[in-house]
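Q: Quick one, what's the 3D model for this:
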Amino acid sequence: MPDELPFTLDQLLIVRAIAQQGSFRRAADSLFVSQPAVSLQVQNLERQLGVVLFDRSGRKVELTDAGKVLLQYSERILKLCHETLEALADLQAMERGHLVLGASQTVGTYVMPSLIAQYHRRYPQISVQLLVQSTRRIAQKLVDGQLDVAIVGGEIPFDLQRHLKVMALAEDEYVLVGAPGCAVDSPALADLLTLPFITLDPQSSTRQTIDRVLNRHGINPAQLNVRLELSSIEAIKNAVQAGLGVAFLSTVAVGADVEQGRFQKLAVEGLQIRRTLWLAFNPERYQSQAATRFLQGLLTRQDWLKIPPPHLQLLG
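A: Prediction:
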């Protein structure tokens, strides 16, 4: 194989920009170069590779099959270039860096702020960014190399899990809560079918976890009297507090509210809903010093993580 490659990094950047923008002109604008320069680079690249990369016959420029293959590998090459720069920066400044974390909804809202605060007290020079999305989306971003570390409450899909390192981190419990003075104090399992429920949408990992446990206890979730389906935990908490119904909510989300009397815990006889929180990262991606220290803190319980977030039981 010859040492000299038939393409440059600049050409790969141009191919990616055209694929993203759908035209040579918009790609040129995004790269702050002239359109003739972009066209010339593509012509040279196609000549050197001996393939046609773009279909220019329509109103929008489309990748050919050869172009799609080149783009796929270009993304991997360019990602490695960025990781190389991160690695070199780490060598030059061990106490500086940027950490990009991911989390599912409940974890991102109620667990991550405490962990980030403890981490920041130990490493104040490192900036932290947190992305909160569904478990599947967070796992996909880990696979794509867009996140350093993530903590999620849902089961990571197998097609994504096989690309990641996934470890059990903590255990969370879901409890049934209502507004203070709720008429039902200790409902039996059968009573759940008579209560007005407020829930997340059926696609959420939290809702699916709860539904699976109810099914195992002989309660068909489809027969629950669901009065409201909302898109966030905070919205559910506000609706419960307003007396619109009851809800199964995580102890990290409502533990303090129950202790301070803002919610009433309704102990359901014979029912316990627990789920595992999972720590995940991409072992094939370069881990910066910032990410390594966050991982080590979680896995070894270093000084910045001696005390877990309230109402959360760390495993191990």
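
Q: from here on, contacts and neighbour counts on C-alpha atoms
A: Fine.

Q: centre of the chain versus the helix or strand encompassing A280, how much separation?
A: Assigned by DSSP states H and E, A280 falls within strand 273-281. With C-alpha atoms, centre = their mean, to the nearest Å as the basis, strand 273-281 stands 13 Å off its chain's centre.

Q: Which SSE is immediately downstream of it?
A: Per DSSP H and E, the helix or strand that comes after strand 273-281 is helix 289-300.

Q: Remind me what the helix ranked longest in the chain packs against, helices and strands.
A: Criterion DSSP state H: the longest helix present in the chain is helix 65-92. For helix 65-92, the packing partners by 3 or more C-alpha pairs under 8 Å, 6 or more residues apart in numbering; DSSP states H and E come out as helix 9-21.

Q: Run the angle between the helix it packs on and helix 65-92 for me.
A: 120 degrees (axes from the mean of the first three to the mean of the last three C-alpha atoms, to 10 degrees).

Q: To compare against the first, here's the next sequence to fold:
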Amino acid sequence: MRPVLVDQLNFHHLVYFRAVARSGSVQAAARELGLAPSTVSTQVRALGERLRAALFHKRGRGLVLTDAGRAALRYADEIHELGEELVGVLAGQRADRSVELVVGVAEALPKLVVRELLRPALRIQPPVRLVCREDKSVRLFAELALHELDLVFVDAPPAAGGRVHSHLLGECPVVFLAAAALARRLRRRFPRSLDGAPLLLPSPESNLRRALGPWLRAHGIAPHDAAEFQDQALAMAFAQDG
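A: Model prediction:
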């Protein structure tokens, strides 16, 4: 198979591709660009053929980006920004581009911890533009493998044999929190006192939840699962009510 040559790509391919990706259909993109739908469709198809990748798949009457399409869109956006900068520089304007750091954050991670981890990035010179995206770990790993993210913060490493590298940044103990009156009552025979006590649990996909189950069973504890929360701040608000 012959390699894809950069010379085979052109700016029009990317302009039409971006328009279709943003609008969700060839017809809407054609109206936006003031062109015939056949022209837009031909250019987008040519881009896919040159990249040897399917960029869209059909969903109902619209088009949805594939994984390859999402990766291509990120590069197309960057090329578009460079094109605008080039026009501005030649027109005598000063270029003012900042480096962008795109970070994925797992939903289960405490946001105060993430803030401390990212604080050094705000002191980088020249300044970087920080972009944070929150999602489930499995989706963040997929986007990282496609180079849609620069790095991710998660509460558990990826599965062995994946396409991303992981590094342990730190560990912390697990702390049970309760309203003052309930905490005084449960403290006496902890952790046995948790047996039958109301417990607000993290979401099942979190690493903490997966580790908590075996720990409770090992101690013969069967608490009352009162509720589960994906957002830790919301769980804290409910816990304060006792």
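
Q: Superposed, what's their TM-score?
A: Comparison of the two superposed chains (TM-score structural alignment, normalised by the length of the second structure) gives a TM-score of 0.68, and 217 aligned residues with a C-alpha RMSD of 4.1 Å.

Q: follow-up on the earlier one: any buried residues in the longest helix of the first structure, and which?
A: By neighbour count on 16 or more other C-alpha atoms under 10 Å, the buried set for helix 65-92 of the first structure is 67-68, 70-71, 74, 83, 86, 90.

Q: residues near Q118 of the first structure, how many?
A: Counted by other C-alpha atoms under 10 Å, the residues lying close to Q118 of the first structure total 20.

Q: That one belongs to a helix?
A: Yes: under DSSP: H, G, I helix; E, B strand; the rest coil, Q118 of the first structure falls within a helix.

Q: what do we get in the second structure for it?
A: In the second structure, Q118 of the first structure lines up with P120, judged by TM-score structural alignment.

Q: any idea how far its match is from L130 of the second structure?
A: For P120 of the second structure, the distance to L130 of the second structure (C-alpha to C-alpha, to the nearest Å) stands at 11 Å.

Q: got the angle between the longest strand seen in the first structure and strand 273-281?
A: Counting by DSSP state E, the longest strand found in the first structure is strand 165-178. Strand 165-178 of the first structure and strand 273-281 are oriented at 150 degrees to each other (the same axes, to 10 degrees).

Q: mean distance, strand 165-178 of the first structure to its aligned residues in the second structure?
A: Aligned to the second structure and superposed, strand 165-178 of the first structure gives a mean residue distance of 1.2 Å (mean C-alpha distance after the TM-score superposition for the first structure).

Q: Quick check: buried residues in that strand?
A: Under 16+ other C-alpha under 10 Å, the buried positions of strand 165-178 of the first structure are 166, 169-178.

Q: now do stretch 208-224 of the second structure
A: Neighbour-count burial for stretch 208-224 of the second structure [16+ other C-alpha under 10 Å]: 208, 216, 221-223.

Q: So which of those belong to helices?
A: Using DSSP H, those in helices are 208, 216.

Q: want to try CSV for the buried residues of stretch 208-224 of the second structure, with distance to P157 of the second structure as columns?
A: Formatted as CSV, those follow (distance: C-alpha to C-alpha, whole Å):
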residue, distance to P157 of the second structure
L208, 13
L216, 23
I221, 28
A222, 28
P223, 28
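
Q: Closest to V15 of the second structure out of the buried residues of stretch 208-224 of the second structure?
A: L208 (44.7 Å; C-alpha to C-alpha).

Q: number of nearby residues for the residue nearest to the closest one when sequence neighbours are not counted?
A: Spatial nearest neighbour of L208 of the second structure, chain neighbours left out: P202 (7.2 Å); criterion: C-alpha to C-alpha, 6 or more residues apart in numbering. Using other C-alpha under 10 Å, P202 of the second structure is surrounded by 20 other residues.

Q: residues touching P202 of the second structure, list them.
A: Applying C-alpha atoms under 8 Å, 6 or more residues apart in numbering, we find P202 of the second structure in contact with 108, 208-209, 228-232.

Q: circling back: which strands and helices sit next to the longest strand of the first structure?
A: helix 233-241, strand 247-250, helix 251-259, strand 264-265, strand 273-281, strand 313-314.

Q: Looking at those, which is nearest to L49 of the first structure?
A: Per C-alpha to C-alpha, nearest to L49 of the first structure of these: strand 273-281, 35.7 Å.

Q: Make JSON lines out of the contacts of P202 of the second structure and add distance to L101 of the second structure.
A: As requested, those are arranged in JSON lines below (distance: C-alpha to C-alpha, whole Å):
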{"residue": "A108", "distance to L101 of the second structure": "21"}
{"residue": "L208", "distance to L101 of the second structure": "28"}
{"residue": "R209", "distance to L101 of the second structure": "30"}
{"residue": "E228", "distance to L101 of the second structure": "33"}
{"residue": "F229", "distance to L101 of the second structure": "29"}
{"residue": "Q230", "distance to L101 of the second structure": "26"}
{"residue": "D231", "distance to L101 of the second structure": "25"}
{"residue": "Q232", "distance to L101 of the second structure": "26"}
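
Q: Can you show me which of those residues carry over to the first structure?
A: Among the contacts of P202 of the second structure, the ones whose aligned partners also touch in the first structure (both residues aligned by TM-score structural alignment, their matches' C-alpha atoms under 8 Å) are 208-209, 228-232.

Q: Can you flag the buried ones in those residues?
A: 208, 229-230, 232.

Q: Out of the residues you listed, the closest to L47 of the second structure would be?
A: Q230 (40.5 Å).

Q: Can you verify my assumption that that closest one contacts P110?
A: No: taking contacts as C-alpha atoms under 8 Å, Q230 of the second structure lies outside contact range of P110: 10.8 Å.

Q: Would you verify that H57 of the second structure is located in a strand?
A: Yes: H57 of the second structure forms part of a strand when assessed by three-state DSSP.

Q: Check whether it really touches G69, as I assumed.
A: No: using C-alpha under 8 Å, H57 of the second structure is not in contact with G69; the gap is 9.4 Å.
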